[in-house]
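Novice: Sequence and predicted structure below; questions after.
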Amino acid sequence: MNTMNKHVMDEAIGETRLDRGTQGVIGKGAPRYEGKLKVSGTAPYAYEYLAGEDVAYGFIVPASIAKGTIRSVDATKAEAVPGVLTVISGDRIVRAASQPMAPAAQTIDGEVFHYNQPVAVVIADRFETARHAAKLVKVDYDAKEGRFDIAARTTVREPASMPMEPNQTRGDFESAFAKAEIQYDQTFTTPSYQAAAMEPHATTAKWDGERLTVWTSHQLLETAPGQLSKHTGVDADKITVHSPYIGGGFGSKLGLGPDAVMACLGTIATGKPVKIALTRQNVFQATSRRGETVQRVRIGVTKAGKITCFAHETDTTNSPGNGFFEPSGISSVFLYPGEDRIVSHNIVETDVLMASACRAPGEATGMLATEGALDEIAEQLGLDPVEFRRMNEPEVNPQTDTPFSSRRLIDCIEEGARRFGWSDRPKTPGSRREGEWLIGMGMASASRKNDLMESSAEIEMSPDGRATVRTGMTDIGTGTYTILQQIAAEMLGLPLDMVDVELGDSRFAPSSGSGGSWGANSAGSSVYVASLALIRELASRIDADAETLTLKDGHAISGNRQIPFADILKGEAISVTGKIEPGKQAEETHQASYGAHFCEVAVNVVTGETRIRRLLTVGAAGRILNEKTATSQCYGGQIWGIGYALEEDLVIDKRNGLIVNHDLAEYHVPVHADVPQLDVVLLEDRDPHASPLAGKGIGELAIAGVGAAITNAIYNACGVRIRDYPATLDKILAELPDDYLTAA
């Protein structure tokens, strides 16, 4: 028997069993639940299922134009190759990944929307055969003129409300800005980026004539069966999707990839299981990307340093028919004051691969601009950047007057300044030198909006007192298995090795999925709710009060009684399901995680290259559920921030829309030589408004603002301002004063 138990987050949470902590495992850096499987190579990923079975392989046929219609697809030569089972083309082919939570991916419908868009897929008995035959498929096109440059602003449209309300105003900004004593007005640009997860998008699909079973690398299982049903015609309740292990996603796998759809079409057409793993070039050209941005930042300030008005206006790209936009102003809504405000976004339509969510959508690009702007204004006013932020700390959300659920921004900044030795920062650019290297320090704030998503989980306690957590949640490498194990163990008074966790199965209780920094708190809260229900059931069986019942090491302790769980269960298993839903707290408080980054760089006056020497991140994200995995997430964000500051640039040929650097040989990401010893400090924190766990998201917080801290440090080192990312050496060399080189 299984009972459903629901908790709606209408009230702030008080003290809970997690605070009392009889097991002492919550928050600790427990080793990864699945760690041994991963380091031994026995954790199965999507492409590795059905090993030893007679399977077929798929390979995508990409479009050789960027815009136009498909006149015909001639697969005659391909189908004549021995071993080719079928070539699938037509309107059911999808043009890219699906948008997160969309009903389905967009089909091509006889058109080409971007260069290297899938137009067909070859299914063969061997991978090499499919790859060879794909080159023999002849596609005839009617090419049309395309739009590939954001600067051209050919078609501009207002986006839909995804993932935030795109245009928000308050007061009369233009009038207030015209009256401001100090007027800051600059434009920042960021290029397109790729998530480039280590595991490419990959799928194994099997059709048995009645049921479709799919193993795929996918972050959000709840909508996956419905999406596949739209494409295949198979009823959603006859589709099972598995995704227990994912080798990274960063938002690019929130929507199903074209590999999943075409593997399903292939197995239905041939009757054989089909495997499709996208090549790295396919991943870059046919899944999703982060759109380019042009961001105008205007801030009015008094001569004393008080911000009076604030505007952050963003143009960003996406392909036709896509409502998602890069929400660069998502933190600008609440981070800094200004009675009169504009936060706006427009989509510039281009005929390039669709843009979608990528790690920290909005903050990762927007804070490159706003945190650079804050540094410039502080320098113009002769104020320390730390002091400038301290004196402009709002008491409530300046856009809506909503109170903050908790806000430790200034605490993070002050703790970071103390630890980093900020008081030793060079007072003027170029004043600290070591041979050819100029040394500088920079800092930036960090913020990430917090969301609690509807989520559910089942806990089954077997007759011997062992607990198993089952939920459709996924683990993209963030440590979800371990965190859910810790929550259940702490709540139920069990040693960690008495709790099992099963994830990534669409038949399990539907969960929030991994993304948006909401996974740990949403899925974890559903485990919390299920645990409370299980505790009530145990208490009722021994006629005890659930509130005062103590659970420790597999025993229930009530009064002078200490009873093993096995004795309470008497050979019977108990199964309960817990569900968490957001409530009034999400509307009545503004919830976000906060942090600060401090960076020291060296800039070479001869080559213009930048080397990161030190990088510190201080974060406050409510209760930290696992210190080890949370710190690891911050390391990843810091490294990604280094890439956005100095290297990453998805180059789009403005003549034809081709993504030129469509692999990891040419799309540059930080390597070991680019990354110094990283330092992460997580402040003790609780946010009772955010979730029953009193925690908030941290996975994306650590990337927000890192790049600006680096470019602010570059300015402090050599006096060169970067507003066009990335800060490659050619941009720095062109602006370096000649006397720096003369003195080298």
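Specialist: In hand now; what should we look at? Numbers count the residues shown, from 1 in each chain.

Novice: From now on I want contacts and neighbour counts done on CA atoms only, so please keep to that.
Specialist: Will do.

Novice: what are the ranges of the helices in the stretch 201-350 of the chain?
Specialist: 224-232, 258-270, 280-286 (DSSP state H, counting those that start in this stretch).

Novice: got the angle for the longest one vs helix 224-232?
Specialist: This means helix 258-270. If you take axes from the mean of the first three to the mean of the last three C-alpha atoms, to 10 degrees, helix 258-270 sits at 60 degrees to helix 224-232.

Novice: Could you pull up the residues touching the nearest residue to residue 334 once chain neighbours are set aside?
Specialist: Distances taken as C-alpha to C-alpha, 6 or more residues apart in numbering put residue 397 closest to residue 334, at 5.1 Å, once the chain neighbours are dropped. By C-alpha atoms under 8 Å, 6 or more residues apart in numbering, the contact set of residue 397 is 333-335, 403-404, 590.

Novice: Same check on residue 126?
Specialist: 56-57, 83.

Novice: Please apply the same query to residue 405.
Specialist: Each residue near residue 405 by C-alpha under 8 Å, 6+ apart is listed here: 589-592, 687-690.

Novice: again, only using 10 Å
Specialist: For residue 405, the contacting residues are 12, 396, 585-586, 588-593, 686-690, by C-alpha atoms under 10 Å, 6 or more residues apart in numbering.

Novice: Any of the residues you listed buried? List them.
Specialist: Neighbour counting with 16 or more other C-alpha atoms under 10 Å marks 396, 585-586, 589-593, 686-690 as buried within the contacts of residue 405.

Novice: and here's the other structure:
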Amino acid sequence: MSTRPAIGQPISRLEGHMKVTGAAKYAGEYNVPGLLYGYVINSTITKGKIISFNTEAAKALPGVIEIFTHENRPSLAWFDLSYADMDAPPGSPFRPLYNAEVSSNGQPIGLVVAETFELARYAATLMEIQYEEESFRVDLKENLAEAHTPSIGMATMLKPPPPKPKGDFEEAFANSYAQVSAEYFHGTEHHNPMELFATTTIYEGDGKLTIYDKTQGTINSQLYVGNIFGLHFKDVRVISPYVGGAFGSGLRPQYQLFLSVMAALELKRPVRVTLDRSQMFTFGHRPQTVQYTRFGTDEYGKIIAMNHKAIGETSKNEDYTENVVNWANMLYASKNTLMQYELVDLDVFSPLDMRAPGGSTGSHAIESTMDELSYKLKIDPMQLRLINYSEKDDSLGRPYSSKELRQCYLQGAERFGWAERNPEPRSMRRGNKLIGYGMATGIWEANHLPARAEAIIDSEGKLQVSSAVTDIGTGMMTIMAQIAADELGLPVEDVAISYGDSKMPFAPIQGGSFTTSTIGSAIKAAGKALRKKLFKKAKDMDSSIFSSMDIEDVAFRDGKISVKDSPALSVSFKEIVAANKGKAIKTINFSVPKFFKLKKYSRAAHSAVFVEVEVDEQLGVINVTRAVTAVAAGRIINPKTARSQILGGMVWSVSKALREETITDYRLGKYMNQNLGEYHIPVHADIHDMDVIFVEEKDENVNELGTKGVGEIGLVGMPPAIANAVYHATGKRINQFPIHFDSLL
């Protein structure tokens, strides 16, 4: 290996300069001759039927090429098939322009295609549409009696149902020393990445397409297009090298992809469809969820009864589920548990995974309930968690592959100054501000999926690595280079990474905090195979110094294969390729998790979060002034990009707990703040002192790299820590997110 490992180094993002200078091209920025522009027409009713379209005024405008509706769209294979993408929940996915039925407000019902975007948008305003409206239901709280058990689907591996009940919860709870019963409500949230959803489809002739798509899975979009339009997958190429944020919104193909491809195939011209900001609120979202908790302890604070129930919303088409109630018994042991999860079908678009789906929702209820118990028992909140600390996943009776959560508590508390906290609510002040300290635990599963990677040593002795994986802004390209560099003993500068293209080796969707482990393991497998190939070629060279050696006798470093005991005896990669008649040496390898071994363990990243808030006593305004997140996530490939991921989750936590909310008018069935002026997110002035600690954690079981993802764990524990700090500051426990200042007045 190289004498200076790249793994563990805080290397800046390799593509960062291109992004900040504007050289990086996104899906809506690829221009080709003859490009047409599509603008989506969205339904203005929530449920009903389209009676008629009057397109005459729009079509009369010079430069308007075509207007597609359900009345003139092409007949497609998928309208007769039930198709599911990689992230599809059980049910029947939404089909744009399928028929006259309207099933949610803002549903896409047409596409205007014109010579310019502005013209297409203007023409859409001239459309006259008549509807027959029907009654609808969009209010979760008003329809809780209609809740049902979710269907089981393809995603069960990543979203397992609640664990089975244990013991006798009702009896144990009734006889517990301290009890807390609480109800929580989590409102709707919408993904609002900076980059709008866009697709540029280039018609290449003979049914061949090149598609630039905003997506978290190039191959997922490729399979989607091939299945729907009856095209051979090899004739569909999806490219997505740069993604301006996604947070889960790009896991499933969004409707602009369908509309862009449909129009390009029909018109045999390149077509771009871009959604505007208000249209970003017309597809998946984090669902409304009502939660109920009942926790009971003995006199020493040990939990003896634990019940967590959640009821979430889904659409009439699909049973979208989240892991909301699976976490409490993973963190805290109890002999008597009852975990329940149900859904209510509403007239909304199917919800969609949003950063830390289910985990960030469930942790609010779990960790706020734990906090309330600590006050009833007069036990420090951190101490209560240590009393209930479990070395294993009690919900499944399995040990963790590794767990350094105890160190997260201790190191985080020390850095934050938790010992300075006065336990009495409303006891700490700074001028006219009430000061509150709150803490909470975070957990997120560490998964690993199959993937492929290609590794090539070229004629210059440099390494080229490729995978179809996307980089949604997390620094994936950079850590791919770091892993590959160490596998071949090269400096990062001698590694070229190609990614974000469906013609490259298979990669699943990027999300769920499993991408580093998934693609990293594939690169490691490819690197290992390439080392063997290089060594074999080196042994076959004339008068080879390695002729009597095994691969264990050599080292790969500085672009050479050298004898371990005599580094001066070496052959460069460049020389090996030259001896191979100048032909590059390459390998494509498939990495598959060792499922039999992994079934023995539960695998998760853990965190402990400590927060300070200031609350204006007269105005109720809440300010998060300090926060520390201590994370145990196995081996950290790049502490700089990993820290950025945790900080991003912490910023979003401020948003989730105090700002972010999609407001519904239940009479209209419509979201009322479909813009960034009224959909409130934090600004720079809202973000203060935030610190991240990576606790050392070695894991020899989770995967060959020993990695756990960090994309989600930064968002799981901090929102409840903020809520708990607000209680400590004010003595008022607010069980609804976001916390509105008026509830503190």
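Specialist: Perfect, I can see it now. Model, not experiment: these values are computed from the prediction.

Novice: circling back: which among the helices of the stretch 201-350 of structure 1 is found nearest to residue 181 of structure 1?
Specialist: helix 280-286 (46.5 Å; C-alpha to C-alpha).

Novice: The buried ones among the contacts of residue 405 of structure 1: which two are farthest apart?
Specialist: Applying C-alpha to C-alpha across those, the maximum distance is between 396 and 686, 18.4 Å.

Novice: Quick check: residue 588 of structure 1 touching residue 402?
Specialist: Yes. Residue 588 of structure 1 is in contact with residue 402 according to C-alpha atoms under 10 Å; the separation is 6.7 Å.

Novice: Roughly how far does the closest residue to residue 702 of structure 2 other than its chain neighbours sit from residue 392 of structure 2?
Specialist: Spatial nearest neighbour of residue 702 of structure 2, excluding adjacent residues (C-alpha to C-alpha, 6+ apart): residue 401 at 6.1 Å. According to C-alpha to C-alpha, to the nearest Å, residue 401 of structure 2 and residue 392 of structure 2 sit 9 Å apart.

Novice: Could you pull out the residues contacting both of these two?
Specialist: Common neighbours of residue 401 of structure 2 and residue 392 (C-alpha under 10 Å, 6+ apart) are 601-602.

Novice: Neighbours of residue 199 of structure 2, how many?
Specialist: 32 (other C-alpha atoms under 10 Å).

Novice: Please enumerate the strands of the stretch 401-550 of structure 1.
Specialist: For the stretch 401-550 of structure 1, the strands defined by DSSP state E, counting those that start in this stretch occupy 433-434, 437-449, 455-461, 467-470, 499-502, 550-552.

Novice: who wins for proximity to residue 711 of structure 1 among those strands?
Specialist: Residue 711 of structure 1 lies closest to strand 437-449 among these, at 7.3 Å (C-alpha to C-alpha).

Novice: Give me the range in structure 2 that that closest one lines up against.
Specialist: Aligned by TM-score structural alignment, strand 437-449 of structure 1 falls on residues 433-445 of structure 2.

Novice: how about the matching stretch: buried residues?
Specialist: 433-445.

Novice: Kindly report the same for stretch 106-121 of structure 1.
Specialist: For stretch 106-121 of structure 1, by 16+ other C-alpha under 10 Å, it's 106-108, 110-121.

Novice: Which residue, other than its chain neighbours, is closest to the aligned residue in structure 1 for residue 236 of structure 2?
Specialist: In structure 1, the residue equivalent to residue 236 of structure 2 is residue 239, according to TM-score structural alignment. Leaving aside its sequence neighbours, residue 239 of structure 1 sits nearest to residue 212 (C-alpha to C-alpha, 6+ apart; 4.8 Å).

Novice: quick one: what helix or strand has residue 733 of structure 1 in it?
Specialist: helix 729-735 (DSSP states H and E).

Novice: tell me how far that helix is from the chain's mean position?
Specialist: Distance of helix 729-735 of structure 1 from the chain centroid (C-alpha atoms, centre = their mean, to the nearest Å) equals 31 Å.

Novice: give me the number of residues near residue 51 of structure 1?
Specialist: 8.

Novice: swap in the one 3 residues further on?
Specialist: Here the neighbour count serves as a burial measure; for residue 54 of structure 1 (other C-alpha under 10 Å) it reads 10.

Novice: So residue 377 of structure 1 belongs to a strand, correct?
Specialist: No. Residue 377 of structure 1: not assigned to a strand; according to DSSP: H, G, I helix; E, B strand; the rest coil it is helix.

Novice: May I have the residues that are in contact with the aligned residue in structure 2 for it?
Specialist: Taking TM-score structural alignment, the alignment pairs residue 377 of structure 1 with residue 373 from structure 2. For residue 373 of structure 2, the contacting residues are 178-181, 295-297, 301, 303, 367, 379-381, 384, by C-alpha under 10 Å, 6+ apart.

Novice: Looking at these, spot the one nearest residue 463 of structure 2.
Specialist: The shortest gap between residue 463 of structure 2 and any of those belongs to residue 367, at 47.0 Å (C-alpha to C-alpha).

Novice: Please pick the buried ones from the contacts of residue 397 of structure 1.
Specialist: Buried, going by 16+ other C-alpha under 10 Å: 333-335, 404, 590, out of those.

Novice: what's the mean gap between the match of strand 437-449 of structure 1 and the aligned bit of structure 1?
Specialist: Aligned to structure 1 and superposed, stretch 433-445 of structure 2 gives a mean residue distance of 0.6 Å (mean C-alpha distance after the TM-score superposition for structure 1).

Novice: For burial, what's the neighbour tally of residue 264 of structure 1?
Specialist: Neighbours of residue 264 of structure 1 (other C-alpha under 10 Å): 26.
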